[in-house]
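**Q** based on what follows, work out the 3D shape:
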Amino acid sequence: MSRKKRDIPVFEHPIIETHCHLDYLKDQPLDDILAEARRVNIERVVTIAVSPDNLARVRELSQVAPWLYGTQGIHPHDAEQYSDAVEAEIRQHGADDKIVAVGEIGLDYFYDNADRAVQREVFRRQLQIACDLDQPVVIHSREADDDTIEILRDFEATLTRRGVIHSFTSGPGLARYAIDQGWCLGFNGIATFNKAENVRDIIRMTPIGQILLETDAPFLTPVPYRGRENAPCYLPFVAEKVSEVKEIPVDEVVRTTYHNSLRTFHRLAGASA
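**A** Below you'll find the predicted structure:
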């Protein structure tokens, strides 16, 4: 039996989409995707770089509208494509006005698309870029909790702007470490999945002042639209689920996560939407 679709809720207070991949969305033209996001009061969107092949495209997308922003970084899946030239590109553009973080960087031992030692080296090198540029970071960590903590500990004193561990599906140990160190945790449509009680447990333990909302579009479409390509316009469903799990009003979730986003990605705070 298919779950009945319902209208996307629209909240009075705007929302910030902190993590999506606009260049990966294929089901609609970009103009339509952005129009739908604005219709549901998405005020700003951050589109994320993941590979040498899309660093420039993310920068281009960040210039499409005043309320679009990007990152620069190499995902652990593509760690073996990292080079001095790629690092130079990230360094050169990591300080651009519309680039709000170094990312998506980190470790992924679930798919192991790159050698783990290479992943760790590339993770460290990109954390150093963030330190040097005084930028926050967007971290991907999957099945790599212990090594993620070990590496982040080496940067506790020098990484003055923390950032977010996005699409958080890790265990309570990494969650507690991140919370104690002042990181935000990013939650998306996974929180709405029937079998994702582990993620909802982490939402319960995370202070609302350290939660960010994201879609990770085109992936991880939330209930009740699973089966469709994800898009920023579905972000209100994530806000509703966080509200339900934490048993606080959805307006409080929307307002607090909005300010969390501005605090985490400091270049958003002074920007005009």
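**Q** please count neighbours and contacts with C-alpha atoms only from this point.
**A** Noted.
**Q** can you map out the helices along the stretch 151-273 of the chain?
**A** Per DSSP state H, counting those that start in this stretch, the stretch 151-273 of the chain carries helices over the ranges 172-180, 197-205, 235-246, 250-264, 266-269.
**Q** so which of the ones you listed is the most packed in?
**A** Using mean count of other CA atoms under 10 Å, the stretch among those with the largest mean neighbour count is helix 235-246, at a mean of 22.
**Q** how far away from the center of its chain is that helix?
**A** 16 Å (CA atoms, centre = their mean, to the nearest Å).
**Q** same for it, what does it pack against?
**A** Judged by 3 or more CA pairs under 8 Å, 6 or more residues apart in numbering; DSSP states H and E, the packing partners of helix 235-246 are helix 197-205, strand 211-213, helix 250-264.
**Q** who wins for proximity to Arg153 among the helices of the stretch 151-273 of the chain?
**A** helix 172-180 (9.5 Å; CA to CA).
**Q** what's in contact with that closest one?
**A** 145-146, 149, 165, 184-185, 202, 206, 210 (CA atoms under 8 Å, 6 or more residues apart in numbering).
**Q** report the buried residues of the helix or strand containing Asp147.
**A** Under the criterion of DSSP states H and E, Asp147 resides in helix 145-153. Using 16 or more other CA atoms under 10 Å as the test for burial, helix 145-153 gives 145, 148-149, 151-152.
**Q** tell me which two in the contacts of helix 172-180 are the farthest apart.
**A** Asp146 and Gln210 (21.1 Å).
**Q** the helices of the stretch 151-273 of the chain into a markdown table, with extra columns for distance to Glu87?
**A** What follows is the helices of the stretch 151-273 of the chain, written out as a markdown table (distance: least, CA to CA, whole Å):
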| stretch | distance to Glu87 |
| --- | --- |
| helix 172-180 | 26 |
| helix 197-205 | 33 |
| helix 235-246 | 32 |
| helix 250-264 | 23 |
| helix 266-269 | 21 |
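**Q** re the thing from before, output the helices and strands packed on helix 235-246 as CSV; include the columns distance to Ile15.
**A** Below are the helices and strands packed on helix 235-246 laid out as CSV (distance: least, CA to CA, whole Å):
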stretch, distance to Ile15
helix 197-205, 18
strand 211-213, 8
helix 250-264, 6
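**Q** for the comparison step, fold the sequence that follows:
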Amino acid sequence: MLIDSHCHLDFPDFAEERDAIITRARQAGIGLMLTISTRLDQFDRVLAVAEAYPDIYCTVGVHPHEADDHPDVTAAKLVALASHPKVVGIGETGLDYFYDHSDREAQKRCFLAHITAARDTGLPVIIHTRDADDDTAAILDAEMAKGKFKGLLHCFSSGHALAELAVRHDMMVSFSGILTFNKARGVQESAVALPMGNLLVETDAPYLAPVPLRGKRNEPSYVVHTAAFLAKLKGVGVGEITEQTTQNFLRLFDKVPREAVADRRAA
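**A** The predicted structure follows:
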């Protein structure tokens, strides 16, 4: 089975046909989906989606775009919310200097709170980084020196040096539909170079639908196209990418009950 390691199933884009979208994902062989939190005041609806379906889990966190609206976010608050059995990760968080929708210092403070929560809970931190490679690298190096934590760079579109740094820290690097875009040569080169044991695939749905569906609203079933493209880049079969990325996900998100995984494999 494949796993969509990052999607936003609580978004209004899916409200009217969420059941159909999830059914299509299952029919496409997507065994698990991870729906991602972006605002704490909307966490309840993220959790509600995860609670409603046995093959969906979720995270808790604040997207860097939303950091200005969360000046009081603390690691303790994130840790408390992460105690729910369906919450298996912290984030998404990080730095986005492309849009600068939030003050950069606010983004950094928020990012650090999430890293502390990840360290305290043992859950992985999901990192969004755009046009902020140097600061992201500096924070990861400094925080890892204080104490190890698990994590991944989601929707990877950064320079290869940041991907290498993630691998040195035993983190995962997740590829979205961007990987399939004709102009994404640097991202594709990183995918080729990175070890198989550090790779994940995702949709980031409803955004970034892969070729041949680029321009459409994305959904979890479309992750099969990204996985197939990754397999071609790596020179391996789709089955190998499917199995490897699934094992990588389960190693990273080890709060997901193994009986749930066995049930989905048998489905």
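**Q** TM-score of the superposition?
**A** The TM-score (TM-score structural alignment, normalised by the length of the second structure) is 0.93; 260 aligned residues with a CA RMSD of 1.5 Å.
**Q** contacts for the helix holding Asp147 of the first structure?
**A** Under CA under 8 Å, 6+ apart, the answer for helix 145-153 of the first structure is 106-107, 120, 124, 141, 170-171, 173-174, 177.
**Q** so it matches what in the second structure?
**A** Mapping helix 145-153 of the first structure onto the second structure (TM-score structural alignment) gives residues 133-141.
**Q** against the first structure, what's the mean shift for that stretch, could you check?
**A** Taken over the aligned residues, the distance from stretch 133-141 of the second structure to the first structure averages 0.9 Å (mean CA distance after the TM-score superposition for the first structure).
**Q** contacting residues for the alignment partner in the first structure of Ala209 of the second structure?
**A** Correspondence of Ala209 of the second structure to the first structure, assessed by TM-score structural alignment: Thr221. Counting by CA under 8 Å, 6+ apart, Thr221 of the first structure makes contact with 189-190, 215, 227-231, 234.
**Q** have a look at how far, on average, the longest helix belonging to the second structure is from the first structure.
**A** In terms of residue count, the longest helix belonging to the second structure (DSSP state H) is helix 104-121. Its matched residues in the first structure lie on average 1.0 Å from helix 104-121 of the second structure after superposition (mean CA distance after the TM-score superposition for the first structure).
**Q** what's the mean gap between the following helix or strand past that helix and the aligned bit of the first structure?
**A** Downstream of helix 104-121 of the second structure, the first helix or strand assigned by DSSP H and E is strand 125-130. Comparison of strand 125-130 of the second structure with the first structure after fitting gives an average deviation of 0.5 Å (mean CA distance after the TM-score superposition for the first structure).
**Q** any idea how far strand 125-130 of the second structure is from the middle of the chain?
**A** With CA atoms, centre = their mean as the basis, strand 125-130 of the second structure stands 8 Å off its chain's centre.
**Q** show me the contacts for the aligned residue in the first structure for Arg251 of the second structure.
**A** Under the alignment defined by TM-score structural alignment, Arg251 of the second structure corresponds to Arg263 in the first structure. Arg263 of the first structure sits next to Ala269 when contact means CA under 8 Å, 6+ apart.
**Q** other SSEs contacting the lengthiest strand in the second structure?
**A** What stands out as the longest strand in the second structure, according to DSSP state E, is strand 87-96. If you count contacts as 3+ CA pairs under 8 Å, 6+ apart, strand 87-96 of the second structure packs onto strand 56-60, helix 104-121, strand 125-130.
**Q** what range does that strand cover in the first structure?
**A** With TM-score structural alignment as the criterion, strand 87-96 of the second structure aligns to 99-108.
**Q** ok, average deviation of the matching stretch from the second structure?
**A** Looks like 0.5 Å for stretch 99-108 of the first structure (mean CA distance after the TM-score superposition for the first structure).
**Q** do the same with stretch 235-242 of the first structure
**A** Relative to the second structure, stretch 235-242 of the first structure is 0.5 Å off (mean CA distance after the TM-score superposition for the first structure).
**Q** start and end residues in the second structure for that stretch, please.
**A** Going by TM-score structural alignment: stretch 235-242 of the first structure matches residues 223-230.
**Q** ok, and what's touching that stretch?
**A** By CA under 8 Å, 6+ apart, stretch 223-230 of the second structure touches 2, 4, 28, 175-177, 179-180, 191, 201-203, 210-212, 238, 241-242.
**Q** which position in the second structure pairs with Leu34 of the first structure?
**A** Match for Leu34 of the first structure (TM-score structural alignment): Ile22.
**Q** correction: Leu174 of the first structure
**A** That one, Leu174 of the first structure, aligns with Leu162 by TM-score structural alignment.
**Q** and Gly189 of the first structure, by the same measure?
**A** So, by TM-score structural alignment, Gly189 of the first structure is matched to Gly177.
**Q** what is the burial count for its match?
**A** Other residues within reach of Gly177 of the second structure, judged by other CA atoms under 10 Å, total 29.
**Q** quick check: it vs Thr35 of the second structure, distance?
**A** 17 Å (CA to CA, to the nearest Å).
**Q** map Asn54 of the first structure across to the second structure for me.
**A** Looks like Asn54 of the first structure aligns to Gln42 there (TM-score structural alignment).
**Q** again with Val164 of the first structure
**A** Following TM-score structural alignment, the counterpart assigned to Val164 of the first structure within the second structure is Leu152.
**Q** spatially nearest residue to that match (excluding sequence neighbours)?
**A** Met172 (4.4 Å; CA to CA, 6 or more residues apart in numbering).
**Q** isn't that neighbour right next to Phe149, touching?
**A** No: under the criterion of CA atoms under 8 Å, Met172 of the second structure is not in contact with Phe149, lying 11.9 Å apart.
**Q** these two: which has the busier surroundings?
**A** Remark: of Met172 of the second structure and Phe149, Met172 carries more neighbours, 27 against 23, as counted by other CA under 10 Å.
**Q** so what's that one up against?
**A** 151-153, 166, 198-200, 248, 252 are the contacts of Met172 of the second structure under CA under 8 Å, 6+ apart.
**Q** change it to 6 Å
**A** 152, 198-199 (CA atoms under 6 Å, 6 or more residues apart in numbering).
**Q** show the buried residues in those.
**A** 152, 198-199.
**Q** let's have those residues in TSV, adding distance to Ala48 of the second structure.
**A** Formatted as TSV, those follow (distance: CA to CA, whole Å):
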residue	distance to Ala48 of the second structure
Leu152	24
Asn198	30
Leu199	28
